[in-house]
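> below: sequence and its predicted model.
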Amino acid sequence: MPSWNDLLEEFSSTPDPQKSQWIEDRRAEFFGGVSRHQGGRNVIFYGAAFLQKQAPAPMVSITHEDINGFMSVIYGMDWSKGLTLLLHTPGGNPNAAQTIVEYLRSKFASVEVIVPALAMSAGTMISLASDKITMGRQSQLGPIDPQLTVGGRTMSARGVVDQFTRASAEILKNPAAAHVWAPITQSLGPALLADAQAALDYSETMVAEWLSRWMFSGDADAVAKGKAVAKHFNDASTHKSHGRRIDLAEAVAQGLTVEKLEDDQPLQELVLSVYHLMTILFEHSPATKLIMGSNGHNWMKNLAPGEAA
């Protein structure tokens, strides 16, 4: 399989009028290769140009609009053959992730996720709803603790809860501390505390259920395992950063069903070729989000003229 540099050289040397056809031919070659290697399974690549473009968040993150793309792309697939989902995303709306998961799981007899590079936040949630995850040395998942937008600022839901907890403890210990905490707690407000806790509970409960239903299905302690894993991924107090890298070793240590991409060299070469091809497409087109299927169906989100790139 060609390297990223090989593909880029091929693309650059292809005359401009033929570049689109070159992309399509290579896409068909690599997607078909992954499908055949996986026993004829359906293959979908869901990816965003968050590493290549400074685009508005909805253009690169997981949103409710994405369900339209998945519906379009899976049309005509033989759902009984299962789905291999190649996932590359910074994350996004947990509610949209739930919609995508429930839709795909209602259609396909089995779902496996391959992470060529990054599947963060809500992307991790989707990964945890699979039967198994395949990761390479370069691959990473991330914490699933929700992020809240308040007054144009993004803040951790766990941070909000922890701050109120700390304030309560310090004020109970020393009532005079209330004067110090007053400006902070007043700016956040009790409604935000309730929203933050609800968001944390929502993500953790949902992922725990998915794990017990699918990845841990058949285990005698599936419910307990699901809850423990969901709690770990949702524990921002431990992770410290919403963008923290959770690699293959940590995923395995949590009991997830994870395979090493390097253990299957032909699959690794095919998956990375798909990823490199999509990287080239993101860099040389207005595309910010792609959903592409092994059946040749595509859905694309493009930057509008004048938007940041």
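Looks like it came in fine.
> from here on, just use CA atoms for contacts and neighbour counts.
Fine.
> next, name the residue at the spatial heart of this protein.
residue 123 (1.4 Å; C-alpha atoms, centre = their mean).
> for it, what are its contacts?
62, 87, 88, 89, 90, 91, 92, 97, 141 (C-alpha atoms under 8 Å, 6 or more residues apart in numbering).
> in what helix or strand does the second one lie?
In other words, residue 87. strand 83-88 (DSSP states H and E).
> any idea how far the residue nearest to the centre of the chain is from residue 97?
7 Å (C-alpha to C-alpha, to the nearest Å).
> got any residues that touch both of those two?
By the contact definition C-alpha under 8 Å, 6+ apart, residue 123 and residue 97 are jointly contacted by residue 62.
> show me what contacts residue 185?
Going by C-alpha under 8 Å, 6+ apart, the list of residues near residue 185 reads residue 164.
> helix, strand, or coil at it?
helix (DSSP: H, G, I helix; E, B strand; the rest coil).
> against residue 74, how distant is it?
48 Å.
> likewise residue 104?
Taking C-alpha to C-alpha, one finds residue 104 at 9 Å from residue 74.
> neighbour count winner among the two?
Between residue 104 and residue 74, counting by other C-alpha atoms under 10 Å, residue 74 is the more crowded of the two (25 against 21).
> tell me the contacts of the residue nearest to the more buried one when sequence neighbours are not counted?
Excluding the flanking residues, the one nearest residue 74 by C-alpha to C-alpha, 6 or more residues apart in numbering is residue 293, at 7.0 Å. Residues counted as contacts of residue 293 (C-alpha under 8 Å, 6+ apart) are 31, 42, 43, 44, 45, 73, 74.
> let's bring in a second model and compare:
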Amino acid sequence: MTDGAPRQRTHLFSAQHADRYDRQQLIRRYQELTRARLIVMVDQVFHHSVTLLEELLSGASPEQELHLLLSSPGGDGEVAVRLVRAMQARCSRLTIIIPDMAKSAATIMALGAHEILMTASSDLGPVDPQFPINGRLVGAKEIEQAVKDAEARVAEAPDTFPLYSGLLADVNMLMVEQARSAMARSYTLIEEALSCSGLDEDSRSQIAEKLKGPLVDDATMHGATVGPDAARSLGLPVTTVDPESESWQLIWALWTRYFHLGAWPAGNRSVYEGELASQTFGQ
């Protein structure tokens, strides 16, 4: 028999999930301070992200601001646009917070925000589509360039064919064509993401034109950096935060816990977390 009082978690269960409860308490404190809903995505951007992010948006009010703490090495740009659309449909204003890096497809997500919060060490990057090969992400430009280089060297020295065929054993022509098609879509994905940001058409066109060089055409490597000053000069709505502010101290306390957990880019763990939902997986 019970007296109707709410049941408590058992001590062992509470101990097993203490770190998660600690992070969610930081999320609640941030929300009380900012009056915004805070959710967290630390992961590569692929199809599973849609369902996991939707879980975090459950019960979201279209009248409330939404803040997303985002850390990601990139992934699928098409998925990135879907994620931005889903968030913008569930809030009055979208802010994306970047404590570390948001590269490639994650940069596309940032383009769809009303505001991007960064510190001096935060980093966006080239919109270079990523493909998972042998457990790691490889940029579309890297795939195409590797094949071109191999073809040129084999043409000069045919006896090197076994060497280069071995080096490129995990790359086939279908993958190369997919990489080329994805690169050709980069311009459109930038425009589609910007269309979610609330900017008028003229402003979107001007910013998209500025971004095509630094984020697509002129970017020779996926690791190229775009800091807050560079992003702001391109017309992006970047706010460089005061690292000593109370709100950022809460974000940083939260981020260091994910870093310690082994989430991207410190390790291979993925995190989708909010006040009421939490999913962590990976090594």
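Perfect, thanks for sending it. None of these values were measured; they are calculated from a predicted model.
> quick one: TM-score?
Once superposed, the chains reach a TM-score of 0.75 (TM-score structural alignment, normalised by the length of structure 2), with 262 aligned residues with a C-alpha RMSD of 3.7 Å.
> looking at the contacts of residue 293 of structure 1, which are in strands?
42, 43, 44, 45 (DSSP state E).
> list the contacts for the equivalent of residue 67 of structure 1 over in structure 2?
Structural alignment (TM-score structural alignment) places residue 67 of structure 1 against residue 50 in structure 2. Contact partners of residue 50 of structure 2, counting by C-alpha under 8 Å, 6+ apart, are 79, 82, 83.
> may I ask you to confirm that the second one belongs to a helix?
Yes - Residue 82 of structure 2 sits within a helix when classified using three-state DSSP.
> can you get me a residue count around the aligned residue in structure 2 for residue 91 of structure 1?
In structure 2, the residue paired with residue 91 of structure 1 is residue 74, using TM-score structural alignment. When counting by other C-alpha under 10 Å, one arrives at 31 neighbours for residue 74 of structure 2.
> quick check, residue 74 of structure 2 in contact with residue 104.
Yes - at 4.7 Å, residue 74 of structure 2 and residue 104 qualify as touching, with contact defined as C-alpha atoms under 8 Å.
> what do those two both touch?
In contact with both residue 74 of structure 2 and residue 104: 129, 130, using C-alpha under 8 Å, 6+ apart.
> quick one on the thing from earlier: what about the residue nearest to the centre of structure 1, distance to residue 103 of structure 1?
When residue 123 of structure 1 is compared with residue 103 of structure 1 (using C-alpha to C-alpha), they lie 15 Å apart.
> I'd say residue 83 of structure 2 and residue 51 touch.
No - taking contacts as C-alpha under 8 Å, residue 83 of structure 2 lies outside contact range of residue 51: 9.6 Å.
> which one of those two is surrounded by more residues?
The residue with more neighbours, out of residue 83 of structure 2 and residue 51, is residue 83; 23 against 11, by other C-alpha under 10 Å.
> what's that one aligned with over in structure 1?
For residue 83 of structure 2, the aligned residue in structure 1 is residue 100 (criterion: TM-score structural alignment).
> skip the chain neighbours and tell me the closest residue to its match.
Nearest one to residue 100 of structure 1, counting by C-alpha to C-alpha, 6+ apart, is residue 67 at 6.0 Å.
> how near is the one you found to residue 282 of structure 1?
Residue 67 of structure 1 is 21 Å from residue 282 of structure 1, by C-alpha to C-alpha.
> returning to that earlier point: residue 278 of structure 1: which of the ones in strands among the contacts of residue 293 of structure 1 is nearest?
Nearest to residue 278 of structure 1 out of those is residue 45 (C-alpha to C-alpha; 9.0 Å).
> surely that closest one touches residue 85?
Yes - counting by C-alpha under 8 Å, residue 45 of structure 1 does reach residue 85; the two are 5.9 Å apart.
> more crowded one of those two?
Taking other C-alpha under 10 Å, residue 45 of structure 1 and residue 85 do not tie; residue 45 has more neighbours (24 against 21).
> tell me the contacts of that one?
85, 86, 87, 290, 291, 292, 293.
> what of residue 207 of structure 1?
125, 128, 129, 226, 230.
> show me what the first one lines up with in structure 2.
In structure 2, the position corresponding to residue 125 of structure 1 is occupied by residue 108, as judged by TM-score structural alignment.
> ok, then the element right after the helix or strand that that match is a member of?
Per DSSP H and E: residue 108 of structure 2 is located in helix 105-111. Following helix 105-111 of structure 2 in sequence order, the next helix or strand is strand 115-118 (DSSP H and E).
> burial measure for the equivalent of residue 33 of structure 2 over in structure 1, as a count.
Superposed on structure 1 with TM-score structural alignment, residue 33 of structure 2 falls opposite residue 37. Neighbour count for residue 37 of structure 1, taken as other C-alpha under 10 Å: 13.
> quick one: residues contacting the closest residue to residue 37 of structure 1 other than its chain neighbours.
Spatially, and ignoring its direct neighbours in sequence, residue 37 of structure 1 is nearest to residue 267 (6.9 Å; C-alpha to C-alpha, 6+ apart). By C-alpha under 8 Å, 6+ apart, residue 267 of structure 1 lies in contact with 34, 37, 261.
> show me what residue 267 of structure 1 lines up with in structure 2.
So residue 267 of structure 1 corresponds to residue 247, using TM-score structural alignment.
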